[in-house]
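Colleague: Got a predicted model here, sequence first, then my questions.
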Amino acid sequence: MNVGLGLPISDPAALLTWARRAEAGPFSTLGLLDRLVYANPEPLVTLAALAGATWGIRLQTEVLLGPLRQTALLAKQAATLDALSGGRFTLGVGVGGRPDDHAAAGTDLRTRGRRLDEQLATMRRLWAGEPYGEGAGPIGPAPVAEGGPEVLIGAFAPAALERVARWGDGFLCAAPPRVADGLMRRVERSWDAAGRAGRPRLVAQVNVALGPDATVQDARDAIGAYYAFTGDTERVLGGLLTTPRAIREAITAFGDLGADEVMLYCWSADADQVGRLGAVVI
């Protein structure tokens, strides 16, 4: 099973260091989250820079909030990043549920699911080289793989989980193993019911902080600030793994559930975590 790293967002300039260290270690993928009304780096711009600083590690949005973006431009950006990286880009995408992001983007929070379905259908057509529509032709560049970059869909609700079978190549699961089991099995059932060949790729995500007390506290502060809007940060903080044993056990548990990859999401800017986590993975 592959293990990737979710990148911290507090120091964008340091992410080049993270990327180079991760590629030298045992990691498969670099992931980056997306928000609009927040002090995080824009993920597509950032991953394009990391593509130029690396040569083999994959690059993944985790997840990009599709409904906040204009569809044709997003299709072009994703295809461009895919081409620049030599086919190493995975578009992890979701709807986004924070009202302030949608307010700033001028999009309707209530129709975000329907909008994402429409976006994914349009992007699949554009990546296949079809014209955009009346008055507009094809939008390039062509992605590396026929049909476009890999698409993973992050979801929790039943209707959103079924979106994986309609438009995705796999599922991004940001839930602990006891919850992930049911979510992954539902995705697999809907995949089979849709007549899709093979099986969906299953990617799990877990929050980690490995290092001295200052590193763990930095992560806790970052998670608390990011999830403050929920009013339930203690629940999220309860899932933060801070010991090698806990991290190994989580990787094993997700493997037992059939996950193809586990993303260890780092919230502290301490780049020495790359080496510490690499030792755990090895």
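Modeller: Here it is on my side, so go on.
Colleague: can we go C-alpha only for contacts and neighbour counts from here?
Modeller: OK.
Colleague: In the protein, mark out all the strands, start to finish.
Modeller: 2-6, 29-32, 58-61, 64-65, 89-94, 150-154, 170-173, 201-208, 261-266 (DSSP state E).
Colleague: Now do the longest one: which elements does it pack against?
Modeller: Read it as strand 201-208. strand 170-173, strand 261-266 (3 or more Cα pairs under 8 Å, 6 or more residues apart in numbering; DSSP states H and E).
Colleague: do the same with the last one
Modeller: Using 3+ Cα pairs under 8 Å, 6+ apart as the contact definition, the elements that strand 261-266 packs against are strand 2-6, strand 29-32, strand 201-208, helix 244-256.
Colleague: got the contact list for residue 211?
Modeller: 242, 273, 276 (Cα atoms under 8 Å, 6 or more residues apart in numbering).
Colleague: and the nearest residue to residue 259 once chain neighbours are set aside, how many residues sit next to it?
Modeller: Using Cα to Cα, 6 or more residues apart in numbering and skipping residues adjacent in sequence, the residue nearest residue 259 is residue 202, 4.9 Å away. Neighbour count for residue 202, taken as other Cα atoms under 10 Å: 23.
Colleague: I'd like the distance from residue 202 to residue 260, if you could.
Modeller: Using Cα to Cα, to the nearest Å, residue 202 is found at 5 Å from residue 260.
Colleague: again with residue 189
Modeller: Relative to residue 260, residue 189 is positioned 17 Å away (Cα to Cα).
Colleague: Would you mind telling me which of those two has more residues around it?
Modeller: Ranked by neighbour count (other Cα under 10 Å), residue 189 and residue 260 place residue 260 first, with 16 against 13.
Colleague: shouldn't the more buried one be in contact with residue 2?
Modeller: Yes. Judged on Cα atoms under 8 Å, residue 260 makes contact with residue 2 at a distance of 6.4 Å.
Colleague: Contacts only, for residue 12.
Modeller: 40, 41, 46.
Colleague: Tell me where the stretch 1-150 of the chain has helices.
Modeller: 15-24, 43-53, 71-84, 99-105, 112-127 (DSSP state H, counting those that start in this stretch).
Colleague: how about those, which one is nearest residue 63?
Modeller: helix 43-53 (9.2 Å; Cα to Cα).
Colleague: Identify the residues contacting residue 258.
Modeller: By Cα under 8 Å, 6+ apart, the neighbours of residue 258 are residue 202.
Colleague: wait, I meant residue 223
Modeller: 233, 236, 237, 267.
Colleague: ok, so what distance separates it from residue 178?
Modeller: Applying Cα to Cα, the value for residue 223 to residue 178 is 21 Å.
Colleague: Below is structure B, check it against A:
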Amino acid sequence: MNVGLGLPVNDPAQLLTWARRADAGPFSALGLLDRLVYDNPEPLVTLAVLAGATSRVRVQTEVLIAPLHNTAVLAKQAATLDRLSGGRFTLGIGTAGREDDYLAAGADVHRRGRRLDSQLALLRRAWSGEPYGDGAGPIGPAPARPGGPEVLFGGFVPAVFERVARWGDGFLGGGLGPEWMDTAFRDVEHRWALAGREGRPRLVAQVNVALGPDAVVAEARKEMGGYYAFTGRAEHMLDGLLTTPARIRDAVTAFTGIGADEVMLYCWASDPDQIHRLADILP
């Protein structure tokens, strides 16, 4: 059973402590969200620092908003992080839909899906060592993993499942209970098979948690509510925040039971002592 930690973003100075404690514990990965117009650390820079401070745990974006990025620069950044981490980098990737992020980046929020589709072919080309395009040669360095870092797609629309089948290594789903995630997992697997892909996609579930004294839970609710305020459904999302050992343990068991290869426990409060509490309750 692989269980990772989604890192809180409201106190970046604590993240090295989180990373070192997780690396010494039973956790499989460290995930970090991406926003532009928000008070969060830039994920690729931050994960590079955390990868250098750890030796075992994987680092991944959950999820990087690729259409905001220059594709050639992103290819180089991802390959560099994969190489320097010894192949411990997973690029969780998606489009998101917050208009202010796109306005700040000078990108068109309405064309984000089409832009991502065009980026994927270029990323794979760059990571394979082929010339990037007309008049542009290969972009190095070569990633540690042949063909590029592991790529997971996040989201729940059919286009996301199609991207997994065509370009990805797996799927990352968050914000849904096991019964709904089961449907998404099976859809991803079905499209994977229809595409003639060998093996099976890696399936990752994300669940929001806060474990500790009342102050920890209150901080998590505040941070999570602020993050999801733009959706108009913040209270609904907060209803899914798991705050007791039994509920967290049951969620990990349930997601594993429907085929999740990894369950990411996304922590919204900055208290790093949650790492030990969570480690103690894992099934």
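Modeller: That came through fine. These numbers were taken from a predicted model, which means no experiment stands behind them.
Colleague: What TM-score do the two superposed chains give?
Modeller: For this chain pair, the superposition-based TM-score is 0.99 by TM-score structural alignment, normalised by the length of the first structure; 282 aligned residues with a Cα RMSD of 0.7 Å.
Colleague: Neighbour count added to the contacts of residue 223 of the first structure, as JSON lines?
Modeller: Formatted as JSON lines, those follow (neighbours: other Cα atoms under 10 Å):
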{"residue": "233", "neighbour count": "16"}
{"residue": "236", "neighbour count": "14"}
{"residue": "237", "neighbour count": "16"}
{"residue": "267", "neighbour count": "25"}
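Colleague: mind listing which of those residues are in helices?
Modeller: Applying DSSP state H to the contacts of residue 223 of the first structure, the entries found in helices are 233, 236, 237.
Colleague: Can you tell me which of these is closest to residue 151 of the first structure?
Modeller: Distances from residue 151 of the first structure to these, taken by Cα to Cα, are shortest for residue 236, at 25.9 Å.
Colleague: got the contact list for the closest one?
Modeller: Per Cα under 8 Å, 6+ apart, neighbours of residue 236 of the first structure: 223, 227.
Colleague: quick one on the thing from earlier: buried only: go through the contacts of residue 12 of the first structure for me.
Modeller: Neighbour counting over the contacts of residue 12 of the first structure (16 or more other Cα atoms under 10 Å) leaves 40, 41 as the buried ones.
Colleague: Would you check how far apart residue 124 of the second structure and residue 78 of the second structure are?
Modeller: Residue 124 of the second structure is 11 Å from residue 78 of the second structure, by Cα to Cα.
Colleague: coming back round to it: could you provide the strands of the first structure in TSV, with additional columns for distance to residue 141 of the first structure?
Modeller: TSV is the format used below for the strands of the first structure (distance: least, Cα to Cα, whole Å):
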stretch	distance to residue 141 of the first structure
strand 2-6	28
strand 29-32	23
strand 58-61	18
strand 64-65	20
strand 89-94	14
strand 150-154	16
strand 170-173	24
strand 201-208	26
strand 261-266	29
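Colleague: Show me the one of those strands that comes nearest residue 130 of the first structure.
Modeller: strand 150-154 (18.2 Å).
Colleague: got the angle for the closest one vs strand 89-94?
Modeller: Calculated by axes from the mean of the first three to the mean of the last three Cα atoms, to 10 degrees, strand 150-154 of the first structure forms an angle of 20 degrees with strand 89-94.
Colleague: Can you tell me the closest non-neighbouring residue to residue 26 of the second structure?
Modeller: residue 279 is the one closest to residue 26 of the second structure (Cα to Cα, 6+ apart), at 6.6 Å.
Colleague: Please name the residues that touch the one you found.
Modeller: Taking Cα under 8 Å, 6+ apart as the test, what residue 279 of the second structure contacts is 25, 26, 27.
Colleague: Please list which of these are preserved in the first structure.
Modeller: Shared with the first structure under both residues aligned by TM-score structural alignment, their matches' Cα atoms under 8 Å, the contacts from those are 25, 26, 27.
Colleague: Drop anything exposed from the residues you listed.
Modeller: 26, 27.
Colleague: TSV for the kept ones among the contacts of residue 279 of the second structure, including distance to residue 102 of the second structure?
Modeller: Converted to TSV, these look like this (distance: Cα to Cα, whole Å):
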residue	distance to residue 102 of the second structure
25	38
26	37
27	34
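Colleague: Return the member of the kept ones among the contacts of residue 279 of the second structure nearest to residue 107 of the second structure.
Modeller: The closest of those, once distances to residue 107 of the second structure are taken by Cα to Cα, is residue 27, at 36.2 Å.
Colleague: what's the closest non-adjacent residue to the aligned partner of residue 117 of the first structure in the second structure?
Modeller: Using TM-score structural alignment, the equivalent of residue 117 of the first structure in the second structure is residue 117. Nearest residue to residue 117 of the second structure in three dimensions, chain neighbours excluded: residue 163, at 7.8 Å (Cα to Cα, 6+ apart).
Colleague: That neighbour touches residue 151, doesn't it?
Modeller: No. Under the criterion of Cα under 8 Å, residue 163 of the second structure makes no contact with residue 151, lying 10.3 Å away.
Colleague: Contact partners for residue 155 of the first structure?
Modeller: 94, 161, 171, 172, 173.
Colleague: same thing but 6 Å
Modeller: Shown in contact with residue 155 of the first structure (Cα atoms under 6 Å, 6 or more residues apart in numbering): residue 161.
Colleague: quick one: it from residue 203 of the first structure, how far?
Modeller: Counting by Cα to Cα, the gap from residue 155 of the first structure to residue 203 of the first structure is 12 Å.
Colleague: ditto for residue 278 of the first structure
Modeller: Distance from residue 278 of the first structure to residue 203 of the first structure, by Cα to Cα: 18 Å.
Colleague: One more: residue 28 of the first structure?
Modeller: 12 Å.
Colleague: Also residue 178 of the first structure?
Modeller: 15 Å.
Colleague: Those two: which has the busier surroundings?
Modeller: residue 203 (24 against 11).
Colleague: What is the neighbour count of residue 136 of the second structure?
Modeller: 9.
Colleague: Please apply the same query to residue 36 of the first structure.
Modeller: Residues near residue 36 of the first structure, counting by other Cα under 10 Å: 17.
Colleague: Looking at the second structure, name the residue matched to it.
Modeller: By TM-score structural alignment, residue 36 of the first structure lines up with residue 36.
Colleague: I'd like to know how far the closest residue to that match other than its chain neighbours sits from residue 34 of the second structure.
Modeller: Among residues not flanking residue 36 of the second structure along the chain, residue 101 sits closest, at 5.3 Å (Cα to Cα, 6+ apart). Per Cα to Cα, residue 101 of the second structure is found 10 Å from residue 34 of the second structure.
Colleague: Have a look at these two and say which one is more surrounded.
Modeller: Comparing residue 101 of the second structure with residue 34 by neighbour count (other Cα under 10 Å), the higher total belongs to residue 34, at 22 against 19.
Colleague: Next up, the contacts around the closest residue to the more buried one other than its chain neighbours.
Modeller: Spatial nearest neighbour of residue 34 of the second structure, chain neighbours left out: residue 64 (5.2 Å); criterion: Cα to Cα, 6+ apart. By Cα under 6 Å, 6+ apart, the contact list for residue 64 of the second structure reads 34, 92, 93.
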